[in-house]
Structures are given as structure tokens and as C-alpha cells.
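>>> give the three-dimensional model of this entry:
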Amino acid sequence: MNHIAATDDLILVGHSSASPLVAELATKLPARAIIIVDGDIPPPHGRASPVRPVLHDFIRNLAGAEGMLPVWSRWFARDPQRAALIGLDILARDPLALAQFEDGLPTMRVDWFDDTIDLLRWDHIPAGFVQASPIYDHATTEALRRGWPVERLNGTHLHPTLCPDEMAGAILSLAHRLRQRS
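Next up is the predicted model:
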């Protein structure tokens, strides 16, 4: 943790499965706020998984004999509707961009998704939510129920990659609103 400069204005941002990680980090660093981008909202404390149970079951069926998964972008190759919600169809229009994207993806073992984080209570830390895709309608509902500010974009799960300027604007807007609250 000594690579992060001390500041009283630290706002942590987590995308997708990084949501529990950003909540955990916020309890260990002097975080002023957190922003979750197109991910599940972790419980206020206790055990948190990187993915919902239905996705976990789906992933288990993709693993090879050694427990290795294909790169993340290939998980939804047989489901064009899901690929479109994620934005893989847009990325695939440029084979070079897709290849570069996939080159940056880690190869993972399926048992990585068995890990959980035992979260300390983090719900006292101001938080906001950016919904980039309809996949996370349920998380937007939960964020609103918790009284969080929400930014909704009409995009895909890969909006941070496909439309970085719009995503940066949404994150900065939320950061400004969260600073005003604290």
C-alpha cells in the first residue's frame, strides 16, 4: 500500500467484479468515497464474492480439464445478445482493437471465482454508482435504495474501453457530487 500517496481526497473506482475489492480497499485507505462502475454492489459487511452465483455457475461450465478459463471476452461467444450488452460486438468490428484488448486480458483459473472477501463495514463511506449497461439494472436499483448518486449511460459493459471520455465525465461528475456530500 505504500505506493499510494497519502491524501484526504482519495476516491476509489472499481469496475465490474472489482466492486468488492474497491469496498475492501476503502476500509484500509483513507478513502473519501468510492464509485462502482457497472458492477454488483457488495453487502455492507461480511462475505462478498467477485460474481453473482448464476455467473459463477456459468463460468464453471466453461473451464477446461485443468480448470483454466478462456479469456473473458470469449465467455459469451455463443450468446450474441449477451455479447452485445457487454459491447464485444462493437469491439469485434475492429479485429486489431479486439486482438489488442484480448492480449491484455489475463488467463484465469475457475477457482479464482471461489474466493471471497470478508468485508469490514464500509457502508459509512460515501458511494456512487455508474450504470453503463442494462446488465446492472438491479445494481442501480440497489444504489438508489441506499441513497447513492447514480449516473446512467446508454452504453455497454465495456463503456470504459469503448467510450472513455463519456465514462470519465460520468466518474468526474459523481466524484464532484460525492465531495459535496462529505
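>>> contacts and neighbour counts: CA atoms only from here.
Noted.
>>> how about the residue of the chain most remote from its centre, secondary structure?
Using Cα atoms, centre = their mean, the residue of the chain lying farthest from its centre is Ala65. It sits 28.0 Å away. Here Ala65 is recorded as coil under DSSP: H, G, I helix; E, B strand; the rest coil.
>>> please apply the same query to Glu151.
Glu151 falls in the strand class when you classify it by three-state DSSP.
>>> and His124, by the same measure?
Counting by three-state DSSP, the backbone at His124 sits in coil.
>>> max-length helix in the protein?
Criterion DSSP state H: the longest helix present in the chain is helix 164-181.
>>> so which elements touch it?
Helix 164-181 sits against strand 31-37, strand 127-131, strand 150-152, helix 159-162, with contacts defined as 3 or more Cα pairs under 8 Å, 6 or more residues apart in numbering; DSSP states H and E.
>>> distance between it and the chain's centre?
From the chain centre to the centre of helix 164-181 is a distance of 16 Å (Cα atoms, centre = their mean, to the nearest Å).
>>> what does stretch 11-23 give?
6 Å.
>>> how long is it end to end?
Chord length of stretch 11-23, first to last residue, is 11 Å (Cα to Cα, to the nearest Å).
>>> I have a second one here; can you model it like the first so I can compare?
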Amino acid sequence: MRELNREPGELSATTLVLLHSPLVSMSSWGRTAECVEALGPRCVAVEVDDDLRPPYGLGYARCAADRIAGSVGTGPVVLVGHSGAGPVLPAVTAALHGRVAVVGELYCDANLPRAGASRVDLMRHQGADFENFRAELANGRRYPDWSDEELTELLPDPLDRKTVLAGVRQRGEDFYLEPLPIPDSVPEIGRGFLRLCAGYEFPAAEAERRGWPIIRLDQGHFHPLVDPEETARALVAVAARLVPAA
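The predicted structure follows:
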């Protein structure tokens, strides 16, 4: 685990809000929320399911904001976006403006948002895999289309695989090509990164260049399901550096 060099703040009054990728359901967080709460901070995972029509990104942000406002009151909160939720965190923060005080955004194995970029654009660093994926989308592929066998190495427990597969939300080309919403004004709040696996080293390195607090784990993309305790410890460690120290 990479050490952080910023003094931690006090999380006792802050709620960590866990946001799942739009490709899966809230169940992909497993027991992470309760493991975070065992460490002290309040934590809630919210289900975002009203984003099945375009504009997808804006729909996700608005639905997430409504669910968060109904769950945590006025804040303060640190938003935690896993995987595909990461690029829309700024839009969620903007949708919460005036309702919930967002003090931090934590990107967990997620690509970083970029003005005018689509989800496909944010995947270009994947090289040949990206080009193949882009061609398959153009030919009608709807992703994710995982099988149980394909997830065996990533998720050894068959119950974990069943959980992920039951929550899969397949998306077509229009979803991946849609430019993601970026607010005109981005607030000066704490931002950090938790890298769960080497596949997200590219955005992790960019976050590090920006001076964000970061922890690297060498595990798997669905580590919240496999080891929610370790995931919770890492999330709390990063989140504590996104709030002002006393």
C-alpha cells in the first residue's frame, strides 16, 4: 500500500457515499459500507437505476443526487465513484449543489473525467483492446456480456460472481459514445484515488501527477466484493485526506 503524505482530517461528521458503475448494480460494493462504518465514519451505498435512456450520464447524476439527498440529509459527504461512476462524479457534485455539501470526490478504479470526452474516449489508453472494443460496439455488441467462467479468476467465490452477473446492465454503442457531462464550474474540493488493480494505473498516475492523495492496492477490480474490509480501510485512509484537518 502506498503511503499518503497529507495529514488526515476528521471523518466523524462526514458520510462516505458509495456510487456503483452504471454497468452493474449497488450490490457490487458488497459489504464495504458496513465495513467502513465499523471503522467510524457513516457510509451509505446508493442504487442508481434511472439512467437507462439518454442522456445517460446526466440521468445517472440526477438520479444519484436524488438518492443521496434522500439518504444523508445536507452532508458533508465524500462521493466515492467505482469504475464507470468515476467520470460522472463532477456532475453528481453539481446536481447536489444547494442540497448536500460535497467536500470530496474519491475515484476508485475509475477513469478521470475530461471535458467533452465520452466513455470510449477515456478508454483510449488501453491500446489494442480499446480498438477491438470500439469495433465490436459498432457491430452491435452490448457490454458487459461476461459469463460466469470469464469472471472466475477475478471473483473466485461463485456467490460473488452470481452477485455481479445478476446486476449487469448491458449498454450499447450510444451509451459509450455519449459525451459525459462536465459542469461549467468545478468546485475546489478534495479529490483522491484508490487504485484496486493495475488495469487502472493510467488514471492513478494522472491523479498522482495532480497531487491527489492516492493508495494503490494490487488486487482485482471487484475487490469491494472479495475483501470489503481491506477496501474499507483504504477508502477511509484516502477520504480522511480529502477533508480539512482540525
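>>> can I get the helices and strands packed on helix 164-181 of structure 1 in CSV with mean neighbour count and distance to Asp103 of structure 1?
As requested, those are exported to CSV (neighbours: other Cα atoms under 10 Å; distance: least, Cα to Cα, whole Å):
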stretch, mean neighbour count, distance to Asp103 of structure 1
strand 31-37, 24, 23
strand 127-131, 26, 26
strand 150-152, 19, 29
helix 159-162, 17, 14
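>>> of all these, which one is nearest Ser73 of structure 1?
Closest approach to Ser73 of structure 1 among these is made by helix 159-162 (13.0 Å; Cα to Cα).
>>> returning to that earlier point: state the distance from the residue farthest from the centre of structure 1 to Phe58 of structure 1.
Per Cα to Cα, Ala65 of structure 1 is found 16 Å from Phe58 of structure 1.
>>> and the top helix by length along structure 2, what does it pack against?
Scanning structure 2 for the helix with the most residues, using DSSP H, yields helix 56-72. The contact analysis (3+ Cα pairs under 8 Å, 6+ apart) places helix 56-72 of structure 2 against strand 15-19, strand 42-46, helix 89-95.
>>> and of those, who's closest to Pro187 of structure 2?
Closest to Pro187 of structure 2 of the helices and strands packed on helix 56-72 of structure 2, according to Cα to Cα: helix 89-95, at 8.6 Å.
>>> what about the closest one, how far off from structure 1?
Mean deviation of helix 89-95 of structure 2 relative to structure 1 after superposition (mean Cα distance after the TM-score superposition for structure 1): 1.7 Å.
>>> where does that helix end up in structure 1?
Aligned by TM-score structural alignment, helix 89-95 of structure 2 falls on residues 22-28 of structure 1.
>>> now what about the matching stretch, what contacts it?
Residues outside stretch 22-28 of structure 1 that contact it (Cα atoms under 8 Å, 6 or more residues apart in numbering) are 12-14, 33-34, 36, 42, 117, 119-122, 125.
>>> which two among those are spaced furthest apart?
Longest distance between any two of those is 19.4 Å, between Ala33 and Ile117; criterion Cα to Cα.
>>> now Pro42 of structure 1: how far from Arg82 of structure 1?
The gap separating Pro42 of structure 1 from Arg82 of structure 1 is 23 Å, by Cα to Cα.
>>> these two: who's more crowded?
Set side by side, Pro42 of structure 1 and Arg82 show more neighbours around Pro42, with 24 against 15, by other Cα atoms under 10 Å.
>>> element containing the closest residue to the more buried one other than its chain neighbours?
Once flanking residues are discounted, Pro42 of structure 1 sits nearest to Pro20: 5.6 Å by Cα to Cα, 6 or more residues apart in numbering. According to DSSP states H and E, Pro20 of structure 1 maps onto helix 19-28.
>>> tell me the buried residues in that helix?
Residues of helix 19-28 of structure 1 classed as buried: Ser19, Pro20, Leu21, Val22, Ala23, Glu24, Leu25, Ala26, Thr27 (neighbour count, 16 or more other Cα atoms under 10 Å).
>>> how much does that helix deviate in direction from strand 31-37?
Angle, helix 19-28 of structure 1 to strand 31-37, by axes from the mean of the first three to the mean of the last three Cα atoms, to 10 degrees: 180 degrees.
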